[in-house]
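predicted structure and sequence below. I'll ask about it afterward.
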Amino acid sequence: MSRILNRPVDVTTGPDGRPAAFRFAGGRERVCAVLDTWMETGRWWEQEPELIAYRVETESGGVFELNFIPREQRWLLYKAYD
């Protein structure tokens, strides 16, 4: 199961630009592994921006999907997996 959150989030990145930590539920989650990375082009006919998606595992055992929108230089916490 998963929950769609799709909300802005503060992300700290590592030297490679991948997420290293982010804030969630009042605390700081440290990323221990990037499980998957992919690009999505969005619906071009609706001018949706391209994004880079990261499925990450945190030190607390959570699995999340973080999306980075390069054009806007912003991060979204898109999904939390149960």
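Here it is on my side, so go on. Because the structure is a prediction, the values reported are computed rather than measured. Numbering: from 1, shown residues only.

please count neighbours and contacts with C-alpha atoms only from this point.
OK.

just list what whatever helix or strand Ala53 lives in packs against, helices and strands only.
Taking DSSP states H and E as the criterion, Ala53 maps to strand 51-58. With contacts defined as 3 or more Cα pairs under 8 Å, 6 or more residues apart in numbering; DSSP states H and E, strand 51-58 has these neighbours: strand 27-40, strand 63-69.

need the contact partners of that strand.
Strand 51-58 is contacted by residues 19, 29-42, 63-70 when judged by Cα atoms under 8 Å, 6 or more residues apart in numbering.

if we go to 6 Å?
30-40, 63-69 (Cα atoms under 6 Å, 6 or more residues apart in numbering).

PyMOL command for the buried members of those residues?
Per 16 or more other Cα atoms under 10 Å, the buried members of the contacts of strand 51-58 correspond to this PyMOL selection:
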select buried, resi 30+31+34+63+64+65+66+67+68+69
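
got another one to weigh against that:
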Amino acid sequence: MKPFSIEVQCRDGTPLMIRCGDNALQVEKVLERWRDTGCWWEGESEKAFFRVLCQDGGIREIYCDLLSRQWFLYRIYD
């Protein structure tokens, strides 16, 4: 899956709501969070990753590009 742009509502840097197009999902719980520097030698910026449990029972990985402040959906777990 190629990451795609999403909107995320946060409080104190913690995701509360994910919006993908017309679909909005409440984040029930942040299961894990970490930072990744990526390919810094190629100019890739640092990212803040979150593995979250959403209201539909699905687990998703999302990240925020810390330079651009844009959010992306990275992975959906079955």
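Yep, that arrived. All values reported here derive from a predicted model rather than from experimental measurement.

adding distance to Gly14 of structure 1, write the helices and strands packed on strand 51-58 of structure 1 out as TSV.
Shown next, in TSV, are these (distance: least, Cα to Cα, whole Å):
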stretch	distance to Gly14 of structure 1
strand 27-40	10
strand 63-69	14
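
indicate which one of those is closest to Asn6 of structure 1.
Distance to Asn6 of structure 1, taken as Cα to Cα, is lowest for strand 63-69 among these, at 8.9 Å.

what range does that closest one cover in structure 2?
Alignment of strand 63-69 of structure 1 against structure 2: residues 59-65, by TM-score structural alignment.

touching that stretch from outside, list them.
Outside stretch 59-65 of structure 2, the residues within contact range by Cα under 6 Å, 6+ apart are 47-53, 70-77.

okay, and Arg7 of structure 1 sits in which element?
With elements taken from DSSP H and E, the one containing Arg7 of structure 1 is strand 2-8.

ok now that strand, how far from the chain's centre?
Offset of strand 2-8 of structure 1 from its chain centre (Cα atoms, centre = their mean, to the nearest Å): 10 Å.

repeat that for stretch 55-69 of structure 1.
6 Å.

and if you look at stretch 10-30 of structure 1?
Centroid displacement of stretch 10-30 of structure 1 relative to its chain, using Cα atoms, centre = their mean, is 9 Å.

then stretch 24-34 of structure 2?
8 Å.

relative to structure 1, and after superposing, what's the average distance for that stretch?
Comparison of stretch 24-34 of structure 2 with structure 1 after fitting gives an average deviation of 0.3 Å (mean Cα distance after the TM-score superposition for structure 1).
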